[in-house]
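Colleague: what would the 3D arrangement of this be:
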Amino acid sequence: MTYAVLTARLALAGVLLVSAVAKARSFEETWAMLDGLLRRIGPGARRSAGPSAVALIAVEGTTGLALLGPAQTVRPGLVAAVVLTAAFTAAAVVATVSRAEVACACFGRPAARLGRRHIVRNTPLLGLAVLGLAGTGAVSGTSPAAPAVVLCSVAAAVITVVTAFFDDIADLLATP
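Modeller: Below is the predicted model of the structure:
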């Protein structure tokens, strides 16, 4: 279980940190995405798109760093990762059900309309967060061996890259 939790932590940290940096670099697209989602709540909620974008970037970055931090930050980081991935999945569900024309700027650049593919992308991330959180109690206090850390890191890097480029991969594999 130690290796599964380590892989989950590293993968979630990678995804969240890449997402936070990309959102910060493309702040206008992030603002537009949140504005489109908040429009579903009501006209007053749209005023909070800017502050919400700043808060989202900060929470994603902080959560990613917590997952990489010392033992005392891991559990709160995993709780935050569960909440974030559940919220991201819920936003994709709302956008799909309401047929909202909201471009997904999840990784900074608007790649596709927020919808089913993002539910498919986010559900395994939510599973990783839950696995990590559930497994933290079962993890022993011993450090994993170096080869295992390398293997977990490589797996996490693959998960991060596939997640960050999921829209591009889905478009590439889509039938014309």
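
Colleague: going by C-alpha atoms from here, please, whenever you check contacts or count neighbours.
Modeller: OK.

Colleague: list the buried ones in the strand or helix carrying Val21?
Modeller: Per DSSP states H and E: Val21 is located in helix 2-25. Under the neighbour-count criterion of 16 or more other Cα atoms under 10 Å, helix 2-25 has 2-24 buried.

Colleague: do the same with stretch 123-143
Modeller: Thr123, Leu125, Leu126, Leu128, Ala129, Val130, Leu131, Gly132, Leu133, Gly135, Thr136, Val139.

Colleague: following the helix holding Val21, which helix or strand comes up?
Modeller: Taking DSSP H and E, what comes next after helix 2-25 is helix 27-38.

Colleague: what residues does the next helix or strand along the chain from that next one touch?
Modeller: Later in the chain than helix 27-38, the nearest helix or strand by DSSP H and E is helix 49-68. Contacts with helix 49-68, where a contact means Cα atoms under 8 Å, 6 or more residues apart in numbering, come from 9-10, 12-17, 19-21, 23-24, 27, 30-32, 34-35, 38, 73-74, 76-78, 80-81, 84.

Colleague: the structure of the following sequence is requested for comparison with the preceding one:
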Amino acid sequence: MTSLAIGCRVLIGVVFVIAVAGKLRRATAFTEFVASVRQMGVLPPALARPAAVAVAAAELAIVLALAVPARQAGVLGFGLAVGLLAAMTAGIAMSLARGNREPCRCFGRSETPLGARHVGRNVVLVAVALLGLLGSLSGGPVDAGIAVVVAVAGAVLGGLVVMLDDIIALVEPASTGIR
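Modeller: Sure, this is the predicted structure:
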């Protein structure tokens, strides 16, 4: 495993641990996530709940796989992450193409309408997961000091990814209603 793979493991792990925790922290949070899947209009309404369960289960599997320091676990975790992120990106893009901007509950409660930044965020996360997958496939010694630095960087970047909507809201001009 390379240092790059360690940083990617932590970044993707942080994103998905917060995502699954946001959905499962209480029953109403999961119910809101199911409703957001239904409102996206990508799947037939009857499939919204099974899809939401599958997403939460996949997120949990990704977190668990990436937490195991074995090469095969990293390959599995990153492979699942690429697949799930690609599917979610396609779902968001399809929803946007239909003019639907209903907020997604990807990380729990959110009122931010879906937009191109959510597609962009997921594309970047797919790239990170692919880099992690490649790094997991290659071997070699890892310097402990570098491993700590990239793990901390991964944790910080993962947190920033999760908080992207809030960060953007801080820098967007406020709507005053005055014209």
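
Colleague: on that earlier part again, out of the buried residues of stretch 123-143 of structure 1, which is nearest to Val161 of structure 1?
Modeller: Leu125 (12.8 Å; Cα to Cα).

Colleague: what sits up against stretch 17-32 of structure 1?
Modeller: 49-50, 53, 56-58, 60-61, 64-65, 105-110, 164.

Colleague: distance from that stretch to the middle of the chain?
Modeller: Stretch 17-32 of structure 1 has its C-alpha centroid displaced from the chain centroid by 12 Å (Cα atoms, centre = their mean, to the nearest Å).

Colleague: which ones among the buried residues of stretch 123-143 of structure 1 map onto helices?
Modeller: Using DSSP state H, the subset of those located in helices is Thr123, Leu125, Leu126, Leu128, Ala129, Val130, Leu131, Gly132, Leu133, Gly135.

Colleague: and the second one, how far is that from Val5 of structure 1?
Modeller: So that's Leu125 of structure 1. Separation of Leu125 of structure 1 from Val5 of structure 1 (Cα to Cα, to the nearest Å) stands at 13 Å.

Colleague: now list whatever residues contact both of these two.
Modeller: Residues touching both Leu125 of structure 1 and Val5 (Cα under 8 Å, 6+ apart): none.

Colleague: coming back round to it: including distance to Arg117 of structure 1, could the buried residues of stretch 123-143 of structure 1 go into a markdown table?
Modeller: Output for the buried residues of stretch 123-143 of structure 1, formatted as a markdown table (distance: Cα to Cα, whole Å):
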| residue | distance to Arg117 of structure 1 |
| --- | --- |
| Thr123 | 10 |
| Leu125 | 13 |
| Leu126 | 14 |
| Leu128 | 18 |
| Ala129 | 19 |
| Val130 | 21 |
| Leu131 | 22 |
| Gly132 | 23 |
| Leu133 | 25 |
| Gly135 | 28 |
| Thr136 | 30 |
| Val139 | 33 |
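
Colleague: list just the nearest of those residues to Thr160 of structure 1.
Modeller: Closest to Thr160 of structure 1, out of all of these and judged by Cα to Cα, is Leu125, at 10.0 Å.

Colleague: list the contacts for the closest residue to that closest one other than its chain neighbours?
Modeller: Residue nearest to Leu125 of structure 1 in three dimensions, not counting chain neighbours: Thr85, with 6.6 Å by Cα to Cα, 6 or more residues apart in numbering. Neighbour list for Thr85 of structure 1: Asn122, Thr123, Leu125, Leu126, Ala129 [criterion: Cα under 8 Å, 6+ apart].

Colleague: so the aligned partner of Thr85 of structure 1 in structure 2 is in which element?
Modeller: Aligned counterpart of Thr85 of structure 1 in structure 2: Leu85 (TM-score structural alignment). Here Leu85 of structure 2, judged by DSSP H and E, is contained in helix 71-97.

Colleague: now do the buried residues in that helix.
Modeller: So, applying 16+ other Cα under 10 Å, buried residues of helix 71-97 of structure 2: 71, 73-82, 84-86, 88-93, 95-96.

Colleague: report the inter-axis angle for that helix versus helix 48-67.
Modeller: For helix 71-97 of structure 2 against helix 48-67, the angle by axes from the mean of the first three to the mean of the last three Cα atoms, to 10 degrees is 150 degrees.

Colleague: Ser95 of structure 2 against Arg101, yeah?
Modeller: Yes: shown here, Ser95 of structure 2 and Arg101 form a contact pair, counting by Cα atoms under 8 Å, at 7.2 Å.

Colleague: got any residues that touch both of those two?
Modeller: Met40.

Colleague: returning to what we had before: pipe the ones in helices among the buried residues of stretch 123-143 of structure 1 into JSON lines and attach distance to Ala148 of structure 1 per row.
Modeller: Shown next, in JSON lines, are these (distance: Cα to Cα, whole Å):
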{"residue": "Thr123", "distance to Ala148 of structure 1": "26"}
{"residue": "Leu125", "distance to Ala148 of structure 1": "21"}
{"residue": "Leu126", "distance to Ala148 of structure 1": "23"}
{"residue": "Leu128", "distance to Ala148 of structure 1": "18"}
{"residue": "Ala129", "distance to Ala148 of structure 1": "20"}
{"residue": "Val130", "distance to Ala148 of structure 1": "21"}
{"residue": "Leu131", "distance to Ala148 of structure 1": "18"}
{"residue": "Gly132", "distance to Ala148 of structure 1": "17"}
{"residue": "Leu133", "distance to Ala148 of structure 1": "20"}
{"residue": "Gly135", "distance to Ala148 of structure 1": "17"}
